[in-house]
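J.: All I have is the shape, not the residue letters:
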């Protein structure tokens, strides 16, 4: 599934579209600034994978600070059988620059 640009993400958030929104930054980063996504730090993703099982066939949009960690999270989820995973290109930095 294609990654998503920050402008498209903003529109989807404003419309209230149905997707799982994940932030894979560390908790302290999330506390400083967040977009309202569910915070699961990248390093803990394998430990909580079973809690995401219900989203295996649903759209998941992942972001981090710049797009690198969320890109890794996307690849990991795809390798675990998740089918509709998208990375936010440019991360929260690009989003805040809108």
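T.: That came through, no problem. The shown structure was predicted, so the numbers you read here are calculated from the model rather than taken from an experiment.

J.: CA atoms for contacts and neighbours, from now on please.
T.: Fine.

J.: State the number of residues packed around residue 96.
T.: 11 (other CA atoms under 10 Å).

J.: Repeat that for residue 89.
T.: Applying other CA under 10 Å, we find 23 other residues in the vicinity of residue 89.

J.: quick one: it and residue 71, what's the gap?
T.: 9 Å (CA to CA, to the nearest Å).

J.: same thing with residue 61?
T.: According to CA to CA, residue 61 stands 10 Å off from residue 71.

J.: so what's in contact with the two at the same time?
T.: The overlap between the contact sets of residue 61 and residue 71 (CA atoms under 8 Å, 6 or more residues apart in numbering) consists of residue 87.

J.: Next secondary structure element downstream of the helix or strand hosting residue 48?
T.: The secondary structure element spanning residue 48 is helix 45-48 (assigned by DSSP states H and E). Tracing the chain C-terminally past helix 45-48 and defining elements by DSSP H and E, one meets strand 59-63 next.

J.: got another, please set it beside the one above:
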């Protein structure tokens, strides 16, 4: 598992699966453009929605939940796991909000 700076994260997330592991209400309040919401609380049931043959880019509000999500996916056989250092709180790129 790699912890990436925002710059490194930006460099690769468009060619990967971008997963927001925060709860749906946090996701709706704003998320990185192109992210899918699979909350950590549902990951055990929904991890099969994430392809294991492609890089996975994870983020949460800071880094605690994305780290836990990455550990869980690693145990399920996922290899290319990347977490955003500082989480969504530190993100300065494009975001999308629900109106």
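T.: Looks like it came in fine. Computed from a predicted structure; not experimentally measured.

J.: Send over the TM-score of the superposed chains.
T.: Once the chains are overlaid, their TM-score stands at 0.84 when taken by TM-score structural alignment, normalised by the length of the first structure; 92 aligned residues with a CA RMSD of 1.6 Å.

J.: Just the buried residues of the helix holding residue 48 of the first structure, please?
T.: Of the residues in helix 45-48 of the first structure, those scored as buried under the neighbour-count criterion (16 or more other CA atoms under 10 Å) are residue 45.

J.: how about it, aligned to which bit of the second structure?
T.: Correspondence between helix 45-48 of the first structure and the second structure is established over residues 43-46, with TM-score structural alignment as the criterion.

J.: in the superposed pair, what's the mean gap between the matching stretch and the first structure?
T.: After superposition onto the first structure, the average distance of stretch 43-46 of the second structure to its aligned residues comes to 0.7 Å, using mean CA distance after the TM-score superposition for the first structure.

J.: what residue lies at the spatial centre of the second structure?
T.: Computing the C-alpha centroid of the second structure and ranking residues by CA atoms, centre = their mean puts residue 58 first, at 2.0 Å.

J.: which residues touch residue 90 of the second structure?
T.: Taking CA under 8 Å, 6+ apart as the criterion, residue 90 of the second structure is in contact with residue 62.

J.: Now which residue in the first structure aligns to it?
T.: When the first structure is aligned by TM-score structural alignment, the residue opposite residue 90 of the second structure is residue 94.

J.: now residue 4 of the second structure
T.: Residue mapping for residue 4 of the second structure onto the first structure gives residue 4, with TM-score structural alignment as the criterion.

J.: so who does the closest residue to residue 92 of the first structure other than its chain neighbours touch?
T.: Nearest non-adjacent residue to residue 92 of the first structure, counting by CA to CA, 6 or more residues apart in numbering: residue 65, 5.0 Å away. Under the criterion of CA under 8 Å, 6+ apart, the contact list for residue 65 of the first structure reads 25, 90-93.

J.: all strands of the second structure, in order?
T.: Under the criterion DSSP state E, the second structure contains strands at 2-4, 17-20, 31-32, 36-37, 56-59, 81-84, 95-96.
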